[in-house]
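> When you get a sec, could you give me coordinates for this:
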Amino acid sequence: MKDTMIDAFRDAVLTIFDRDEASALLTQAFFDNPAHVFLYPDAVTRRTRLMWLMKANLGVQFALGRSFAVRDRSERVAAMGFWHPPGSPEASPALLARHGLLALPFRHGLETFRCTLKVINMIEARRKACLNGQPSWYLNNMVVRFDYQGRGLGSSILRRELSYVVDTSPFPASLVTQRPQNVTFYEKLGFQVTNAEPIAINGRSFPNWIMVRQKPR
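A predicted model of the protein is given here:
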């Protein structure tokens, strides 16, 4: 069946030169995401801090992952995401330093840095446990521009990605989300919740779901 939603946009592969636009889009999309509110509870400074964090992290994403995106008629990024292929290496200290992430404790405070590391390590340990050591396509930073949300663009682009990238390989796909509405969205695309434990640190917590989509038989 012809996907008219996708046909209204132009496919794009993002590069490091798109980092400013992509980081702005991610900041808008994740401003009220529970994990980021947990890390940056002050709403006044959160946007500026998130913008820096997203821009630095995107440098690592471009180095380790594979981007997918579509642009609208104005050449804005309308939707985007990254796949970390099965067997992707962990980000090395040299790579983190190259893109500025090791400056996090100096820019946002040592406690925020420590908390961020704990959150990342807890989530990643659970995701790997859910996969029982099996490599997977890890879906990261999947977002749709606010203008196009609720119109089926996200499901159209991800359905195509799953068909072309994941289902042609022997590996499953995995992802992490902190929003219940996203759980429903991804379940419609074949993902199943494999862990729904909240992330709790120092008496504070936020919801977290790990989801896995096995390759169709």
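
> C-alpha only now, for contacts and for neighbours.
OK.

> Could you report the distance from the residue at minimal distance from the centre of the chain to Gly65?
Here the mean C-alpha position of the chain is nearest to the C-alpha of Asn141 (Cα atoms, centre = their mean), at a distance of 2.2 Å. Separation of Asn141 from Gly65 (Cα to Cα, to the nearest Å) stands at 11 Å.

> Show me the helices in the chain, by range?
4-7, 19-30, 34-39, 43-64, 93-98, 104-108, 110-130, 153-161, 180-187 (DSSP state H).

> In CSV, list these along with distance to His84 and mean neighbour count.
Converted to CSV, those look like this (distance: least, Cα to Cα, whole Å; neighbours: other Cα atoms under 10 Å):
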stretch, distance to His84, mean neighbour count
helix 4-7, 23, 13
helix 19-30, 17, 18
helix 34-39, 20, 18
helix 43-64, 7, 18
helix 93-98, 16, 13
helix 104-108, 23, 14
helix 110-130, 13, 15
helix 153-161, 13, 18
helix 180-187, 18, 14
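
> for those, which one sits closest to Glu197?
Nearest of the helices of the chain to Glu197, taken as Cα to Cα: helix 110-130 at 9.3 Å.

> Quick one: distance of the closest one to the chain centre.
When distances are taken as Cα atoms, centre = their mean, to the nearest Å, helix 110-130 is centred 15 Å away from the chain's centroid.

> which other residues reach it?
Here helix 110-130 makes contact (Cα atoms under 8 Å, 6 or more residues apart in numbering) with 39-40, 104-105, 134, 174-176, 194-195, 199, 201, 210, 212.

> List buried residues within these.
Among the contacts of helix 110-130, those buried by neighbour count (16 or more other Cα atoms under 10 Å) are 39-40, 104, 174-176, 194-195, 199, 210, 212.

> ok, so of those residues, who is nearest Lys188?
When those are ranked by distance to Lys188 (Cα to Cα), Val212 comes first, at 12.4 Å.

> ok, that closest one - contacts?
130-131, 172-175, 191-194.

> this one as well, want them side by side:
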Amino acid sequence: MSNNIWRSWHTMKEESRRREELRAAALTGHLSDAQKQEFIQVAVTDPSISAELEELQSTMTRLDAADIKRSEEPVPSDLEARIINARTKDGPSAPERSGAGSASRARLAGTEDLEAAAHTLTAAFKDYPWTRHVIPTQEYELRLHRLQHLHLTQAEQHGIVVVTGAIEGVLALLPPDPPTPAPEVLEQILALHGDRIDRLTQTEGSPGAWRLETLGVRPESQGQGLATALLFFGLSAAATHGAQRVELETSDPRNVRLYERHGFTVTSSTEPLSAPPVWHMENRLPSSI
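Modelled structure (predicted):
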């Protein structure tokens, strides 16, 4: 074996080993800041690592749903193979899972996707505590759909909107200080919230922080790793636009656990007597990729 061939083989072996280490750390939620940056760098140049992680995360989600306990000890080196083998035997076949996982299922949305995306978010947030609190019950779903469409339009024009291939999941991010919506759009938002407009509050974001405006998956498509696909794609896209910090608010404790697995931490929380609880979270992204 020539020196050049040996060096190439050795480099490939080291890269493969490092990918396994990154996937294992991401799967357990124990990525350091340096590993987050390295993972995003790898994902941008080779999106298949996100697809591989999504496959593992999807299986772990299924285990959680079945209330199967897991150890917090380091991930065994053969865990990936065992999980993939088990999923292949008792889970949907590859074609039924839309083929290539998160890398192919998550993509940037265009204007033509916004109507379907609004329908998906309407289904996802139909029973969400905060939307139930701030939107009148009369024609609730129609109001919710219209509000989602208005906010998605703003995000698609000035930020980032990500959807899965068949638009079963949607994510929207806005950069710091986006333009104020046009007066006619603000009038529609006020009218749709009706007499509950005074319940609509939002904490002032940190200077320079991007904001994760929404993340929703249709109820029948939940538990398949789509949220993971959307988050990895969305955060990577934000990082390429210079985002160093992403903030969000959620009123569902299950979402808190989801976001914590993807690098977010709780910065504060409020539990008012007359409104749903709100957790404020942030994710400090690498400064460059």
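
> Just give the TM-score of the two.
Once superposed, chain against chain, the TM-score is 0.75 (TM-score structural alignment, normalised by the length of the first structure); 192 aligned residues with a Cα RMSD of 2.7 Å.

> With distance to Val70 of the first structure added, can I get the helices of the first structure in a markdown table?
Below are these laid out as a markdown table (distance: least, Cα to Cα, whole Å):
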| stretch | distance to Val70 of the first structure |
| --- | --- |
| helix 4-7 | 8 |
| helix 19-30 | 12 |
| helix 34-39 | 25 |
| helix 43-64 | 16 |
| helix 93-98 | 27 |
| helix 104-108 | 31 |
| helix 110-130 | 28 |
| helix 153-161 | 8 |
| helix 180-187 | 19 |
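
> can you tell which of those helices is closest to Pro216 of the first structure?
Evaluated over the helices of the first structure, closeness to Pro216 of the first structure peaks at helix 153-161, with 13.0 Å, by Cα to Cα.

> which helices and strands does the closest one pack with?
helix 4-7, strand 137-144 (3 or more Cα pairs under 8 Å, 6 or more residues apart in numbering; DSSP states H and E).

> can I get the ones you listed in a markdown table with distance to Asp18 of the first structure?
A markdown table is the format used below for those (distance: least, Cα to Cα, whole Å):
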| stretch | distance to Asp18 of the first structure |
| --- | --- |
| helix 4-7 | 21 |
| strand 137-144 | 14 |
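
> Of these, which is nearest Gln181 of the first structure?
strand 137-144 (13.4 Å).

> Looking at the first structure, name the residue matched to Arg261 of the second structure.
Counting by TM-score structural alignment, Arg261 of the second structure corresponds to Lys188 in the first structure.

> Can you give me the neighbour number for its match?
Around Lys188 of the first structure there are 12 other residues, counting by other Cα atoms under 10 Å.

> ok now do it, which residues does it touch?
Contact analysis of Lys188 of the first structure by Cα under 8 Å, 6+ apart lists nothing.

> Apart from its neighbours in sequence, what residue is nearest Leu96 of the first structure?
Leu102 (6.1 Å; Cα to Cα, 6 or more residues apart in numbering).

> Show me what that neighbour lines up with in the second structure.
With TM-score structural alignment as the criterion, Leu102 of the first structure lines up with Glu187 in the second structure.

> ok, its match - how many residues close by?
By other Cα under 10 Å, the burial measure for Glu187 of the second structure, its neighbour count, is 11.

> quick revisit: turn the buried ones among the contacts of helix 110-130 of the first structure into TSV, columns for distance to Gln149 of the first structure.
Output for those, formatted as TSV (distance: Cα to Cα, whole Å):
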residue	distance to Gln149 of the first structure
Leu39	25
Tyr40	25
Leu104	31
Ser174	22
Leu175	20
Val176	20
Thr194	26
Asn195	26
Ile199	27
Ile210	23
Val212	23
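
> Looking at those, which are in strands?
Among those, the members falling in strands (DSSP state E) are 174-176, 194-195, 199, 210, 212.

> Output the residues you listed as CSV; include the columns distance to Pro85 of the first structure.
Compiled in CSV, these are given as follows (distance: Cα to Cα, whole Å):
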residue, distance to Pro85 of the first structure
Ser174, 11
Leu175, 12
Val176, 15
Thr194, 20
Asn195, 21
Ile199, 25
Ile210, 17
Val212, 14
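
> wouldn't Ser50 of the second structure be in contact with Leu226 here?
No: checked against Cα atoms under 8 Å, the pair Ser50 of the second structure and Leu226 is beyond contact range at 11.4 Å.

> Overlap in contacts, the two.
With Cα under 8 Å, 6+ apart as the test, Ser50 of the second structure and Leu226 both reach Ser102.

> quick revisit: of all the helices of the first structure, which one is nearest Gly87 of the first structure?
With Cα to Cα as the criterion, Gly87 of the first structure lies closest to helix 43-64 of the helices of the first structure, at 10.5 Å.

> Could you tell me the angle between that closest one and helix 19-30?
Angle of helix 43-64 of the first structure versus helix 19-30, following axes from the mean of the first three to the mean of the last three Cα atoms, to 10 degrees, is 130 degrees.
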